[in-house]
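A.B. asks: sequence first, predicted coordinates after that:
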Amino acid sequence: MDIMLSDMQEFITPVPNFVMKSEPIMIKRRTAKQLSHLDALESESMHILREVAAECANPALLFSGGKDSIVLLRLAEKAFRPGRFPFPLLHIDTGHNFPEVIEFRDRRAQQLGERLIVRSMEDSIRLGRVVLRSENQSRNAFQSVTLLDAIAEFRFDACIGGARRDEEKARAKERIFSFRDEFGQWDPKNQRPELWDIYNTRVHAGENIRVFPISNWTELDVWEYIAREQLEVPHIYFAHTRKVIRRGSGLLPISPLVQPKDGEQSESIVVRFRTVGDMSCTCPVESTASSVDEIIAETAVTRITERGATRMDDQTSDASMELRKKEGYF
């Protein structure tokens, strides 16, 4: 049956004649709590530590008693407590370390109840693995030999260290997961890409990885974290009076290893150490900072990098650190 349009008029409701007004639609966003920069760094570092524990068969954490490795221990506590660390602590003792730092190292490991493995360069010297020109020669560069021997002895496939990019230019271009060949050597031209937080941990037999969870931290970040977490550090990081000699552009602490040469005079100066290591090549800096807060204030305005101001062995050439790393250094 045909229905004419005129017959449908009574069923059609007229549409009002109005204009739609475009008004902005307000969407209430749910915002997550903003992480502080320390929280973000901490989260990244804990992820890296857990990645090592999950992917590597036999890792170790390098613990010297210095501020960076102290931070690593706190990060490991947060990543794995209440369980035990899934790796032992390892220290390569040159025999020229500061006694205050060695005492702190042993005490901190005991407090944590974690296994501490110490391998000494004295053994490497006794076995003829390291040959020195003199008893007082700096042993810092020769640590690589003892470290590689320890890696072979315990078959570690990963060593976690506290190196940071801001310390030195060779470390600035090194990946977080830094691969070493079967000879323990690092090739800066043959590094694996690291995309976001995806890390490749595969190694061939005999190879190993150095992992740097706080690579993206700065010296200032480290001290701010120490302040926030109320971490104890060796007292030589704080200002104290010490006998030193001026040699080149740095100060060297008087010790059985370092004595004034002809024409040099010893002085008693208020100093502190920004980094701790081999007594024969680690320089203090003049400072009156006697608390963590004062160190933070001082670090915030300094224009000289940590290693640039304190390590004589880094001043032998522009490529000194890179050359040592190619030989197996940390």
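C.D. replies: That came through fine. Numbering: from 1, shown residues only.
A.B. asks: every contact and neighbour count from this point should use C-alpha atoms.
C.D. replies: Fine.
A.B. asks: now do the helices in the stretch 151-300 of the chain.
C.D. replies: Per DSSP state H, counting those that start in this stretch, the stretch 151-300 of the chain carries helices over the ranges 169-172, 219-229, 292-301.
A.B. asks: just so I know, which of the ones you listed lies nearest R202?
C.D. replies: helix 169-172 (21.7 Å; Cα to Cα).
A.B. asks: now do the buried residues in the closest one.
C.D. replies: Residues of helix 169-172 classed as buried by neighbour count (16 or more other Cα atoms under 10 Å): A170, R171.
A.B. asks: how about residues contacting that helix?
C.D. replies: Residues from elsewhere that reach helix 169-172 (Cα atoms under 8 Å, 6 or more residues apart in numbering): A163, R164, R165, D166, A319, M321, E322.
A.B. asks: mind giving me the PyMOL select for those residues, buried ones only?
C.D. replies: Listed next is the PyMOL selection for buried residues among the contacts of helix 169-172, using 16+ other Cα under 10 Å:
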select buried, resi 163+164+165+166+321+322
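A.B. asks: comparison target below:
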Amino acid sequence: MVQQALTHLQQLEAESIHIIREVAAEFANPVMMYSIGKDSSVMLHLARKAFYPGKIPFPLLHVDTDWKFRDMITFRDATAKKYGFELLVHKNPQGLAAGINPFVHGSAKHTDIMKTQALKQALNKYGFDATFGGARRDEEKSRAKERVYSFRDKNHTWDPKNQRPELWRTYNGQINKGESIRVFPLSNWTELDIWQYIYLEQIEIVPLYLAAVRPVVERDGMLIMVDDQRMTLRDGEQIEHKSVRFRTLGCYPLTGAIESHASSLTEIIEEMLVATSSERQGRAIDHDQSGSMELKKRQGYF
């Protein structure tokens, strides 16, 4: 019997499914982060494949800042209903009570309170010992040096100088009480890999990834979409209608669109083949302070 060699994407798929199954077998109370973006959609698809025809044996968690695009929330709820997985949604009650928002308090404070602190609250509340995330090494330099199994202490902090060796496909999941592991099954995927896999597997995605004429404001070198009435304009700003799409999704006031006419998956892939910048350039939180992403990750951010 002649064995067929796996394609590049099949190798990545097999590696990711192996990691997901390994965590499900090794840890007592795992959870999968669901941020509703393209990487989360791929990770969810892989988890469904990993345990088919059974159900995913762990819940999905969405940390909701209350500032996500409306299309993202609609897509989240429809996806949970369609596939029947357990979806946990957590918001920081103290942050909501204080009215924390990116316009008044800035991206750094908003992200810390409504994302990082909210995530820690949820992980402590449910006692999760392993948390899947959709981060990839090609996204950003601090993520490039992080292991697949990323150790977190009892305060959920990360020390990049104290990481465990990972030889071949061997992962060290030993932890003490109160400690946890962040797990990144998509570590070795690229943005192009993600889009090619979405195309081949016909994975549903939030429509914001596809180009359409949308209301935007140019601010700090980014095109910010006006998603609801809470959008505040600065002096001299005007709302324009442009054909744009998003390479990455987050809180709408902190996420920049790109001008594009790529309204199909094949057109997006064609764009990715000639792209020379990271998708994270459209995220304000990556640039709001020196060493921004690594600092946030040290403090408990994904």
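C.D. replies: It's in. Worth saying up front: this structure is predicted, and the values here are computed from it rather than measured.
A.B. asks: for D197 of the first structure, which of the helices of the stretch 151-300 of the first structure is the nearest?
C.D. replies: Distance to D197 of the first structure, taken as Cα to Cα, is lowest for helix 169-172 among the helices of the stretch 151-300 of the first structure, at 17.8 Å.
A.B. asks: which one in the second structure is aligned with A32 of the first structure?
C.D. replies: Alignment note: A32 of the first structure maps to Q3 in the second structure; criterion TM-score structural alignment.
A.B. asks: burial count for its match?
C.D. replies: Neighbours of Q3 of the second structure under the rule other Cα atoms under 10 Å: 5.
A.B. asks: SS state for it?
C.D. replies: coil (DSSP: H, G, I helix; E, B strand; the rest coil).
A.B. asks: what about it, distance to F85 of the second structure?
C.D. replies: Q3 of the second structure is 35 Å from F85 of the second structure, where distance means Cα to Cα, to the nearest Å.
A.B. asks: can you lay out the helices of the stretch 151-300 of the first structure as JSON lines showing distance to F63 of the first structure?
C.D. replies: JSON lines is the format used below for the helices of the stretch 151-300 of the first structure (distance: least, Cα to Cα, whole Å):
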{"stretch": "helix 169-172", "distance to F63 of the first structure": "18"}
{"stretch": "helix 219-229", "distance to F63 of the first structure": "15"}
{"stretch": "helix 292-301", "distance to F63 of the first structure": "21"}
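A.B. asks: between these, which one is closest to D314 of the first structure.
C.D. replies: D314 of the first structure lies closest to helix 169-172 among the helices of the stretch 151-300 of the first structure, at 10.9 Å (Cα to Cα).
A.B. asks: in the second structure, what residues pair with that closest one?
C.D. replies: The alignment of helix 169-172 of the first structure onto the second structure (TM-score structural alignment) covers residues 141-144.
A.B. asks: could you do stretch 82-95 of the first structure as well?
C.D. replies: Going by TM-score structural alignment, stretch 82-95 of the first structure sits over residues 53-66 in the second structure.
A.B. asks: starting at the chain centroid, how far to the matching stretch?
C.D. replies: In terms of Cα atoms, centre = their mean, to the nearest Å, the centre of stretch 53-66 of the second structure is found 13 Å from the chain centre.
A.B. asks: residue in the second structure matching N200 of the first structure?
C.D. replies: Aligned counterpart of N200 of the first structure in the second structure: N172 (TM-score structural alignment).
A.B. asks: burial check on that match, number of neighbours?
C.D. replies: Using other Cα under 10 Å, the number of residues around N172 of the second structure comes to 14.
A.B. asks: now do the strands in the first structure.
C.D. replies: 59-62, 89-93, 116-120, 158-160, 177-180, 208-211, 240-247, 250-253, 266-272, 285-286 (DSSP state E).
A.B. asks: can I get these in CSV with distance to L132 of the first structure?
C.D. replies: Formatted as CSV, the entries for these read as follows, by distance: least, Cα to Cα, whole Å:
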stretch, distance to L132 of the first structure
strand 59-62, 24
strand 89-93, 16
strand 116-120, 15
strand 158-160, 26
strand 177-180, 25
strand 208-211, 27
strand 240-247, 22
strand 250-253, 21
strand 266-272, 26
strand 285-286, 28
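A.B. asks: alright, that wraps it up for me.
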